[in-house]
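Student: Got a sequence here, can you model it:
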Amino acid sequence: MKSYTFSEARQNFAAILEQARRDGAVRIQRRDGQSFVLTPEPQKASPLDIPGVQLSQPLTREDILESIQESRRSFDESHTSEVRPNKAL
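Tutor: Model prediction:
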C-alpha cells in the first residue's frame, strides 16, 4: 500500500483518489503520527443496469413486470421438459 504525507495528499488529492481506486487503498500519514487508510466504496449498481443496453425511453412498471413474467415463462418451459413421470409401484 502506497503511503503519502498529509501535505502530499492535499496537493495531489485527485491523483491520490485514483491511486486508491486502482490499488484498493492508500495510507495518509499526518505529522503527529496518526495515519488513515483511504479506500474506495464499492459501487452500487442496479440489477437492471446492464452495460451496452441503451434505452430510448425509461422502463415503466409494466415493462419490468412483463420482463419478469417472460423470464418465468421461459424458465418454466425449460424445466418442464426435464420433469420425468414418477413410476408408481
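
Student: use CA for all of it now, contacts and neighbours both
Tutor: OK.

Student: show me where this protein has strands.
Tutor: For the chain, the strands defined by DSSP state E cover 2-5, 26-29, 35-38.

Student: so what secondary structure elements neighbour the second one?
Tutor: In other words, strand 26-29. Applying 3 or more CA pairs under 8 Å, 6 or more residues apart in numbering; DSSP states H and E, one finds that strand 26-29 contacts strand 2-5, helix 6-11, helix 13-23, strand 35-38.

Student: Export the ones you listed as a markdown table, with columns for distance to Ser78 and mean neighbour count.
Tutor: As requested, the helices and strands packed on strand 26-29 are arranged in a markdown table below (distance: least, CA to CA, whole Å; neighbours: other CA atoms under 10 Å):
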| stretch | distance to Ser78 | mean neighbour count |
| --- | --- | --- |
| strand 2-5 | 51 | 15 |
| helix 6-11 | 56 | 14 |
| helix 13-23 | 42 | 15 |
| strand 35-38 | 48 | 15 |
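
Student: compare with the first, here's sequence two:
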Amino acid sequence: MTIYTYSEARQKLASVLNQAQSDGEVLIKRKDGSLFVVKPISPSQSPLNVEGIDLNMSAEEIVDILREVRSR
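Tutor: Down below sits the predicted model:
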C-alpha cells in the first residue's frame, strides 16, 4: 500500500488517484501523523436497471393482451 505525504498528494493528485484505482487504496499522511484513505468506489446501479427483452410484438399487441387480461 502506497503512502503519500499531504504535500506529495496535493502536487500529484492525478497520480494518487491512478494509484488508488490500480491498487485499491492509497494512504495520505499529514505532518501530525493522521492518516487518510483514498479509494475508488464502484458506481452503483439500480436493481431495477435490467435489460429489456425482445418479444417480437408490437406495442399495440401488448396493449391488447393487457386489456384482455384486465377485462377478465
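
Student: Once they're superposed, tell me the TM-score.
Tutor: TM-score for the superposed pair, counting by TM-score structural alignment, normalised by the length of the second structure: 0.63. Supporting figures: 52 aligned residues with a CA RMSD of 1.8 Å.

Student: which one of the helices and strands packed on strand 26-29 of the first structure lies closest to Lys44 of the first structure?
Tutor: Nearest to Lys44 of the first structure, of all those, is helix 13-23, at 14.9 Å by CA to CA.

Student: Return the mean post-superposition distance for the closest one against the second structure.
Tutor: Mean deviation of helix 13-23 of the first structure relative to the second structure after superposition (mean CA distance after the TM-score superposition for the first structure): 0.3 Å.

Student: name the helices or strands packed onto that helix?
Tutor: Packing partners of helix 13-23 of the first structure (3+ CA pairs under 8 Å, 6+ apart): strand 26-29.

Student: So what touches the strand it packs on?
Tutor: Where contact means CA atoms under 8 Å, 6 or more residues apart in numbering, the residues beyond strand 26-29 of the first structure that reach it are 1-6, 9, 16, 19-20, 35-39.

Student: from the residues you listed, which two are the most distant?
Tutor: Between any two of those, the greatest separation by CA to CA is 16.9 Å, found for Gln19 and Ser35.

Student: ok so, going back, tell me which of the helices and strands packed on strand 26-29 of the first structure approaches Ser46 of the first structure most closely.
Tutor: Each of those was scored for nearness to Ser46 of the first structure using CA to CA, and the closest is helix 13-23 (20.6 Å).

Student: for the second structure, what's the longest helix?
Tutor: Using DSSP state H to assign secondary structure, the helix with the most residues in the second structure is helix 59-71.

Student: Ok, the first structure next?
Tutor: Among the elements of the first structure assigned as helix by DSSP H, the one spanning the most residues is helix 61-80.

Student: Tell me how far it lies from the chain's centre.
Tutor: 24 Å (CA atoms, centre = their mean, to the nearest Å).
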